[in-house]
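In: Sharing a model that was predicted from the sequence below.
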Amino acid sequence: MTMLEPPIATRIPTERTHHGEVVIDDYAWLLDKENAETVAYLNAENAYTEQATSHLEGLRETIFTEIKSRTKETDLTVPVRNGGFWYYSRTVEGAQYPIYCRRAVVDGETEPPIAVDGAPLDGEHVLLDANRLASGHDFFALGTYDISPDGNRLAYSTDFAGDERFTLRVKDLTTGDDLTDTIDEIFYGSAWSADGSTLFYTRVDGAWRPNQIFRHVIGTETSADVLVFEETDERFWVGVGLTRSERYLEIDSHSKITSEVRLIPADDPTAEPILVRPRQTGLEYHLDHQGDRLLIVHNEDAEDFALAWATIEAPGEWHELVGHVPGVRIDSVDAFAEHLVISLRKDGLTGLRIVPNDGEPFEITFPEPLYSVGLGANPDFHTEQLRVGYASLATPDSVYDYDLASGELILRRRKPVLGGYDPADYLQAREWAMAADGVRVPISIVKRADTPAGGPVVLYGYGSYESSMDPWFSIPRLSLLDRGITYAVAHVRGGGELGRRWYEDGKMLAKRNTFTDFVACAEHLLSTGWGDRIVARGGSAGGLLMGAVANIAPEAFTGILAEVPFVDALNTILDPSLPLTVTEWDEWGNPLESAEVYRYMRSYTPYENVEAKQYPAILAVTSLNDTRVFFHEPAKWIARLRATAPGGSYLLKTEMEAGHGGRSGRYDAWREEAFNLAWVLDRLDLAK
């Protein structure tokens, strides 16, 4: 077989001047996915990558088989009661997507019905079979799955390209037929009026910013839909939903640093929206409704947020309910008839605090040193049991019901892992690295208990948008752990693991902390005996992290896996016509207006800082239809690496029918992950 040469992208220097400095973009021509030359180049890259990794074909198939054999393919989620029905979804062996179902509640039934080996429940009614919807398409995703309060209608939206632009339809659940209502080009989310006659939905502008909320009366022409709210400030997104009580429709307008909420009575959908409190730069708040009051989580004079209440009549007058405690980040509040649930984080872990209407607050405790816990689906406002989701790096996803009267945690289901998996075979640990400025950075670690110290490590990181990489369980990860690899997560600044300050210290003009924290974590693992070689992994903004550390400390890594990586950040943030750019200025700064921001971003963005030096092997994975991080970013990055630092192994793999999350079907996603893991194992000299 003739070996292919790495594709060489044509260099067409394009000059732009900002703040007196010249930016030269050699590969701007790669931006257009409709251009035949661009598509041909991406196909050539795919062919080269396939050939360069052809020796891993057998290993990829082995890993895919491992993932598949450990997964219970025919399975059923724990049913959730809402009104007179139990709602659940199930999967069937050989089918890519879930089937969404419900079953009527039998008289006197209080416990969720149990399926036998994932079989359909007796009396099952299929609401939506995603496999039928996806038939004939290479990609499929649901954007909205919203059942009306009376249980008679289902609003659902579909995307067949991966660009997150959805078509909405309404199904009559009493007949099983789709109604004539069809609305194209909408965003995620929807909300029903109390009587199910009216549906609210969101549209986007030309920059893919959700900016409009419309009201649609079922059975009418969409041309008659009414614009309820329009957000004209390009920094803000809008969304719509229902409070837990289903008494109010909530229109949420927010930027990265500021919030503004409006309410509409759900039983009066044509009413004028009620403004809770006018936007004030830097003030963030979100809310829920309980009885005659609103519960408001806010950061007014409270960096880690506090909880207040207000009356419906005077929603902008807030009264303290739970005061601010530095280091205890209040994430959200969920209101029920007889209690509140506060989702929080402290000491780097998530938690749930129950606040009874007439009792003392308390928190649910768990025994593992590292874990994630959060509320599951709890549609019943008057529930006496809370549905809770739990997982750790070693414990599979678990569903509990917490009995509010007895305090008992009832395990309803733990995700099956076939083949004799035992969590006791795995060790979890928390380490702390010392950053360059003396700050301690947490690292979560998992490995097999019998894996000797000092071996190969995979280090994952993200570090943006206050998103926390809380411990999660992964069946595919077992294919690494069981081959003697230690898996670690670097909780770098820019995330939210240690509260709002942790986020603030890793954004804007402090963004470099994200990158140096990750390098410090890698050096800590190597110097303290956890490992002797590291492959780094990250995606999206975590892909920016991957590109940055490749420039900063290439010698620290044996390989770098960058998925849908935001590596051309400066050029993207300089172009306000692109999706997300204007809304992102509160995260990264505005380099168009500020010379300081411009020069700071230029000092770290991966594409701008590729140098003529030795880099670790790099695999960049992207998708042609990604709206969040355009495919051209990794394509340009790999092209510049090849031109500037020749001699390294730089691979680009583009999914031609996918979006930001990659392939959509579960079997396709497993094959994609098998490809990535085989490459990782090869870089760690474990490709056997």
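Out: That came through fine.
In: When you work out contacts or count neighbours from here on, use the C-alpha atoms and nothing else.
Out: Will do.
In: ok, which stretches of the stretch 401-550 of the chain are helices?
Out: Using DSSP state H, counting those that start in this stretch, the helices found in the stretch 401-550 of the chain span residues 478-481, 500-504, 512-527, 541-552.
In: Buried deepest among those helices, which one?
Out: Among the helices of the stretch 401-550 of the chain, ranked by average contacts under mean count of other CA atoms under 10 Å, first place goes to helix 541-552 (a mean of 26).
In: thinking again about what came up before, can I get the helices of the stretch 401-550 of the chain in TSV including distance to residue 626?
Out: Formatted as TSV, these follow (distance: least, CA to CA, whole Å):
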stretch	distance to residue 626
helix 478-481	28
helix 500-504	26
helix 512-527	24
helix 541-552	14
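In: nearest to residue 202, of those helices?
Out: Set against residue 202 and scored by CA to CA, those come closest in helix 541-552, at 25.3 Å.
In: Outside of the closest one itself, list whatever touches it.
Out: The contact list for helix 541-552 (CA atoms under 8 Å, 6 or more residues apart in numbering) reads 461-464, 514-516, 518-519, 536-538, 557, 560-567, 569, 604-607, 609-611, 615-616.
In: Please compare the first structure with the one that follows:
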Amino acid sequence: MNEHLPHSIRSVAPELPVKHQHHGVTRVDPWHWLRERENPNVLAHLKAENTHTENWFARTGNLRDEIYQDLIGRIEQSNCSAVYPKGDYFYQSRIRKGQEYRAYYRKQRLIKGDWELYFDANEESRGEAYFDLGLLDISPDGNILAYSIDTAGEESYILRFRNLATGEDLPGRIENTCAEGEWDASGKNFYFVMEDETRRPDRIYRHRVGTNPGDAELVYTEADPLYYASIYKSQDSQFLFAVSESKETSEIHFMEAHIAKGKFQILFPRRPSIQYSVDHHEGHWLIRTNEDAPDFKLLRLPVNETGLQTAEVMVPPSDKVRLNDLLVLKDFLLLFEQTGGLDRIRVKSLRGEPEHFIEMPDPVYDLQESINAEYDTNFFNFTVSSPIRPSSTFRYNLKTRQSKLLREAKVPSGHDPERYTTYRINATGEDGVRIPVTVVHLKALGMDGSHPLYIHAYGAYGETVECGFRTSWLTWLERGFVVAIAHVRGGGLLGESWYQDGKLEKKENSFRDFIACADCLIEKGYSKAGKILIEGGSAGGLLVGAAINMRPELFKAAVATVPFVDVVTTMLDPSLPLTTIEYEEWGNPQEPEVFRRLLAYSPYDNIRETEYPALLATAGFNDPRVPYWEAAKWVAKLRKNQKGKNPILLKTNLDTGHSGASGRYEYWKEIAAEQAFLLTAIQPLDVPGS
């Protein structure tokens, strides 16, 4: 411990032990008091931790600022999005150097004229420490803008309506809404979703624009605490769909979008572990479902029928191809599929022409649908990038099969993709399962075990870590690092079974897979123990926390952003935002078996006296997903049990939530701090520990 550091930042947080007793197990939590958000001592402690972290960074010299300048030198500080059509207008967003947020423009399609600014997030955010734009949706007649904003990071949005002819907001506003909503066909009524006291989206309202928002009509309610409500509109704008959904089950209701006072009718009722998503095409429902199809199939059913027994199978189930989503156009059906760990787009003609696939440029890539707002069109916009190639947005002609480049991202400071290589290898898990690892590095790098290694992972909710281009990772690549993405179980890279094998009672597979990936990269000569940096956020922070408990000697340093690390305590508290709807992912610890299972891997509950790697944990004080106190308690306990000299640091953003800083420059400052921390660990400067 360094005597020149003030006592308040050398010490572990004060201990005020609280006993928790569940299922015959007593847990003593000395830092339970950090949950007391309104306690002035809590805020004082978080500020002291922030001061400690800033003092630590001050001793790294200019490294953080140098990395920040490198990072912003790689982004296009002034840029325009690809243009897309919708209704009578073309739309585009823009941002200029020095601006934190985007501005939104439109111009008429059939009349020559200038672009019209209809929403400037920079003006709207003036004076706010945090600003997130939830929805931005113009009515079908082009006259009224519905928009919602969050200025606290709590993911609770204020909904307003703006007359685009005058630029003035209509009277009234609606608070505590979600970041979603839909217009009816007339543009006179707007449907929005509201949350309950635990932030669970549970109600859908209909607001007639121009009337008192307080008179909005409740049209749909979801009472089950395991489910949340949402709303969307068919691609042809003919139907509105109200969805009740848990992590494993869904229920679909529908309403004709042109009926001003319509009522939602049940289409497909909930059945355990059966999921649906529905669209409409020429008098038929197109139904994506996992019934007897773990990786989903596509059915077609006339709208006057509701039973699936007579439905036509358009895309049969497959054990090699997962149907992730679909886009329904008048003459074409675009199927977003996943096979062999890669996304692809299959184009299926609805007029009898042969189907085909859209070709991709690299062996490892990230494929994203761009904005496609029209139904009667032969064009489709998509964006593709790879770990070594910046993103390009294309407009694809579905008839001629030709692509037109709409926008190509640039790296202003310079980037040559040909200097790098990217590919996949497989690690072998403890149970013999092959775990894909995406690897990126300079072509000239020899695999002699001497290189520092950066590993990123997530491994939850069936989400696949995108293998796209990240300018921030050039920080590692240009310094001779190997960069790897560990596609552990619990993610979705290899389909539904890959996800199911890393959740609930099989959750620890995610952690063992991650360690197996690190061991494999060592065995194959990419790096060695003690030269490995790891990073993960939210559920990926859980992965980091579990890994450093299991094999602390393997890793040199870690960054865990908004980490889910106090698993048992959080999941035992149904009053916390979103806890109940997470039961199907993690389990309900009110059940003794689940309690013991979570207790066996919860990072906070499994800290021991040992030499831990250097750690930077970050939190958002207003985070509704992972409470700030998880990271704060975790750091306090780690610091008390740390037997080595590696620093254990905490940075809490007191103005934000789960996603960190909202402005782009502030976001890059956060990334620069994380990278400076990791670089200092792997290339030590004369920096004192915590």
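Out: Okay, I see it. Fair warning: this is a prediction, and the values are worked out from it, not measured in the lab.
In: about what we covered before: out of the helices of the stretch 401-550 of structure 1, which is closest to residue 326 of structure 1?
Out: Closest approach to residue 326 of structure 1 among the helices of the stretch 401-550 of structure 1 (CA to CA): helix 500-504, 9.4 Å.
In: Structure 2: matching residues for the closest one?
Out: Aligned using TM-score structural alignment, helix 500-504 of structure 1 spans residues 496-500 in structure 2.
In: what's the mean gap between that stretch and the aligned bit of structure 1?
Out: Comparison of stretch 496-500 of structure 2 with structure 1 after fitting gives an average deviation of 0.1 Å (mean CA distance after the TM-score superposition for structure 1).
In: residues in contact with that stretch?
Out: 294-295, 322, 460-462, 489-492, 506.
In: what residue of structure 1 matches up with residue 64 of structure 2?
Out: The equivalent of residue 64 of structure 2 in structure 1 is residue 60 (alignment by TM-score structural alignment).
In: show me where the stretch 251-400 of structure 1 has helices.
Out: Under DSSP H, counting those that start in this stretch, the stretch 251-400 of structure 1 gives no helices.
In: can you pull the buried residues of stretch 478-489 of structure 2?
Out: Buried residues in stretch 478-489 of structure 2, counting neighbours by 16 or more other CA atoms under 10 Å, are found at 480-489.
In: okay, the helix or strand residue 145 of structure 2 falls within sits on what stretch of structure 1?
Out: Element membership for residue 145 of structure 2 (DSSP states H and E) is strand 144-150. Aligned by TM-score structural alignment, strand 144-150 of structure 2 corresponds to residues 153-159 of structure 1.
In: Report the contact partners of the counterpart of residue 527 of structure 1 in structure 2.
Out: The equivalent of residue 527 of structure 1 in structure 2 is residue 523 (alignment by TM-score structural alignment). Residue 523 of structure 2 makes no contacts at all, as judged by CA under 8 Å, 6+ apart.
In: Distance-wise, check residue 523 of structure 2 relative to residue 551 of structure 2.
Out: To residue 551 of structure 2, residue 523 of structure 2 is 16 Å away according to CA to CA, to the nearest Å.
In: and what of residue 127 of structure 2?
Out: From residue 127 of structure 2 over to residue 551 of structure 2 (counting by CA to CA), the distance is 46 Å.
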